[in-house]
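Engineer: All I have is the shape, not the residue letters:
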């Protein structure tokens, strides 16, 4: 709808955004940013994202949150309403969702060690939490990893390594995937690595192991699509 009071001479481009995309982006603003808004704000975000694709990476894009979601509780903020209108897309399994479906006895937050930690302390932490691998982070960045079976094999040959720093025995870091990476990308990475790290807004926030994915496939914690 184009209102009669629009000043079309100031409009440089018109971007068409579907109802489905508007509603999904409106709901996404609520889930990820805590902004409870209406469908028109979702439309604005959709147009902003389209425009941003063709801009320089240093460009700043501003869009307007022009409505509130309280008037749409029984509309696009309702799963049942969206289903009745055939506007609800099946939820795609992502790295973030896989990480959020870990078994109840698994650590729910990222556990890591530092390069300067003693190996004995790192092994003790792994044993206490039942971990077979652990990432090594320095100032929040991945710099290496420890795998229990390989570390123990080294310790059996050279017991003095228990007093050594983690940096002396760590191996290469686990691969990193974005929090929104697809389940397919995660499983592909796990073919060559026992675990992958999850990055969100430039920070390492989680880890997915082969065991986590196996639990999903077996239906122990959810479903892997």
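Structural biologist: Arrived safely. On a predicted model such as this, the values are computed, not experimentally measured, just so you know. Residues are numbered from 1 along each chain as shown.
Engineer: going forward, measure contacts between C-alpha atoms and count neighbours the same way
Structural biologist: Fine.
Engineer: Helices of the chain, start to end?
Structural biologist: 19-33, 39-52, 79-84, 95-99, 119-129, 148-157, 183-190, 210-217 (DSSP state H).
Engineer: Serialize those to TSV and add fields for distance to residue 112 and mean neighbour count.
Structural biologist: Converted to TSV, the helices of the chain look like this (distance: least, Cα to Cα, whole Å; neighbours: other Cα atoms under 10 Å):
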stretch	distance to residue 112	mean neighbour count
helix 19-33	25	18
helix 39-52	35	20
helix 79-84	38	14
helix 95-99	16	22
helix 119-129	9	17
helix 148-157	13	14
helix 183-190	19	17
helix 210-217	17	17
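Engineer: Same list (those) but as JSON lines, adding distance to residue 197.
Structural biologist: Below are the helices of the chain laid out as JSON lines (distance: least, Cα to Cα, whole Å):
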{"stretch": "helix 19-33", "distance to residue 197": "20"}
{"stretch": "helix 39-52", "distance to residue 197": "27"}
{"stretch": "helix 79-84", "distance to residue 197": "32"}
{"stretch": "helix 95-99", "distance to residue 197": "9"}
{"stretch": "helix 119-129", "distance to residue 197": "17"}
{"stretch": "helix 148-157", "distance to residue 197": "17"}
{"stretch": "helix 183-190", "distance to residue 197": "10"}
{"stretch": "helix 210-217", "distance to residue 197": "12"}
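Engineer: Which of these sits closest to residue 111?
Structural biologist: With Cα to Cα as the criterion, residue 111 lies closest to helix 119-129 of those, at 9.0 Å.
Engineer: structure B:
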């Protein structure tokens, strides 16, 4: 009989899969190292096992201990599997930008999950780096993994992922491309491949809001490059010790939108249901296609599974809200079709300014059409209310008709986007579109801007 003694013995030996549709314009052979076949559905299973085994060997992790780690989710899953088999408790500290699916999955396998804010400095006591360290200091018989600086992270990929890639390509690999977060994968695999063939090129995929690319090119850690981004699993606002910049030949940055769009395209065009960093990786590869020749063998590593992003990159509403959904927008009705069933918020001429303010606050809007028995007779927006308030601090009890502006222009459903943009550009804060059902909807500057490609 052929079987594994426990789930940990199924880690590694993941398949190599030829890419087709998305790389049709790339001359080289493009192969994907498909890491979702690991039991925890990500490449992080490899280093999770290695880090725990090494900590056990040198006494940092003792029987019955508690493992503590800051994670974007995948390392936590790998640690959870090992903790279950080996009898440890696990506390995972995550940033609030990570998907709900990742948090739910970790709780499902017995981990305790703590959520910290994303938009804070790494040394802020609320950051997931700081909270992880503090918990490790306060929890008896605990071990703080610190995947960013733990050398066992890169060592796991030097010992397993790198050799697998070399063997699966029969040593013909010419380029290795992977998203960079902790740096363990690119550094471990890159070190192994460079030792086998110094001519193999190692490329890292970075994201906007991360410091890797500029630091690699200039040696400058530019804090101005650090800002919040949506892409998960890659990029950092610190320099992890596991990132061996001397092994990496270059970085290319991928936008949040491109990473999200290509995550969907991998599923719809290649049948590859993968995570957000895979979208970034394949888009980065396409950005680098001029570096590849006909006989090259390019390997891109895909980190994790799409099931962890069902509520985000695979949710059209989520994508639409961020302007990521590639929809054809050319007319007025295209701009409102996703919310045309919602009622138009209005205010009547005899209502008070306070009513308009309350409606703006309730619906989080900046402008409201004004109605009387004849129809649309005016409009009110934030600037009008602000000016009225400056003139009279008691303006809240003033009827709307006394402070309202001219009514918004009304356009037909088939009015072009260019014409709408021109109306708004000419000083109108919004326009109204007359729909076929007799109802009206509002189009604001934000609606137009959000559909700019």
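Structural biologist: Good, I have the coordinates. All of these numbers come straight from a predicted model, not from anything done at the bench.
Engineer: For residue 172 of structure 1, find the nearest of the helices of structure 1.
Structural biologist: Closest to residue 172 of structure 1 of the helices of structure 1 is helix 148-157 (Cα to Cα; 12.6 Å).
Engineer: which residues touch the most centrally placed residue in structure 1?
Structural biologist: Nearest residue to the geometric centre of structure 1 (Cα atoms, centre = their mean): residue 179, 1.8 Å. Contacts were defined as Cα atoms under 8 Å, 6 or more residues apart in numbering; by that measure residue 179 of structure 1 touches 94, 95, 96, 198, 199, 200.
Engineer: What is the equivalent residue in structure 2 for it?
Structural biologist: In structure 2, the residue paired with residue 179 of structure 1 according to TM-score structural alignment is residue 413.
Engineer: go on, residue 188 of structure 1?
Structural biologist: Under the alignment (TM-score structural alignment), residue 188 of structure 1 maps onto residue 422 of structure 2.
Engineer: could you measure that match against residue 429 of structure 2, distance?
Structural biologist: 11 Å (Cα to Cα, to the nearest Å).
Engineer: Same check on residue 216 of structure 2?
Structural biologist: Going from residue 216 of structure 2 to residue 429 of structure 2 by Cα to Cα gives 45 Å.
Engineer: Neighbour count: these two, which is higher?
Structural biologist: Ranked by neighbour count (other Cα atoms under 10 Å), residue 216 of structure 2 and residue 429 place residue 429 first, with 21 against 17.
Engineer: got the contact list for the more buried one?
Structural biologist: Per Cα under 8 Å, 6+ apart, neighbours of residue 429 of structure 2: 367, 381, 408, 444, 445.
Engineer: Not including adjacent chain positions, what is the nearest residue to the aligned partner of the second one in structure 1?
Structural biologist: Under the alignment (TM-score structural alignment), residue 381 of structure 2 maps onto residue 147 of structure 1. Excluding the flanking residues, the one nearest residue 147 of structure 1 by Cα to Cα, 6 or more residues apart in numbering is residue 133, at 4.4 Å.
Engineer: Per the alignment, that neighbour pairs with which residue of structure 2?
Structural biologist: With TM-score structural alignment as the matching criterion, the partner of residue 133 of structure 1 in structure 2 is residue 367.
Engineer: Map residue 100 of structure 1 across to structure 2 for me.
Structural biologist: Aligned partner of residue 100 of structure 1 by TM-score structural alignment: residue 337.
Engineer: what's the answer for residue 84 of structure 1, then?
Structural biologist: Checking TM-score structural alignment: residue 84 of structure 1 goes with nothing.
Engineer: quick one: residue 84 of structure 1 from residue 92 of structure 1, how far?
Structural biologist: On the measure of Cα to Cα, residue 84 of structure 1 and residue 92 of structure 1 end up 20 Å apart.
Engineer: sorry, back to before: distance of the match of residue 100 of structure 1 from residue 447 of structure 2?
Structural biologist: Residue 337 of structure 2 sits 11 Å away from residue 447 of structure 2, going by Cα to Cα.
Engineer: Show where the helix or strand encompassing residue 191 of structure 2 falls in structure 1, residue numbers please.
Structural biologist: Per DSSP states H and E, residue 191 of structure 2 falls inside helix 184-196. Aligned using TM-score structural alignment, helix 184-196 of structure 2 spans no residues in structure 1.
Engineer: Could you identify the helix or strand that succeeds the host helix or strand of residue 300 of structure 2?
Structural biologist: In the assignment (DSSP H and E), residue 300 of structure 2 maps to strand 297-302. Downstream of strand 297-302 of structure 2, the next assigned helix or strand under DSSP H and E is helix 316-321.
Engineer: Go through that next one and flag the buried ones.
Structural biologist: Across helix 316-321 of structure 2, burial judged by 16 or more other Cα atoms under 10 Å covers 316, 319.
Engineer: Give me the distance between residue 127 of structure 1 and residue 166 of structure 1.
Structural biologist: Residue 127 of structure 1 is 16 Å from residue 166 of structure 1, by Cα to Cα.
Engineer: Same question for residue 93 of structure 1.
Structural biologist: Distance, residue 93 of structure 1 to residue 166 of structure 1, using Cα to Cα: 34 Å.
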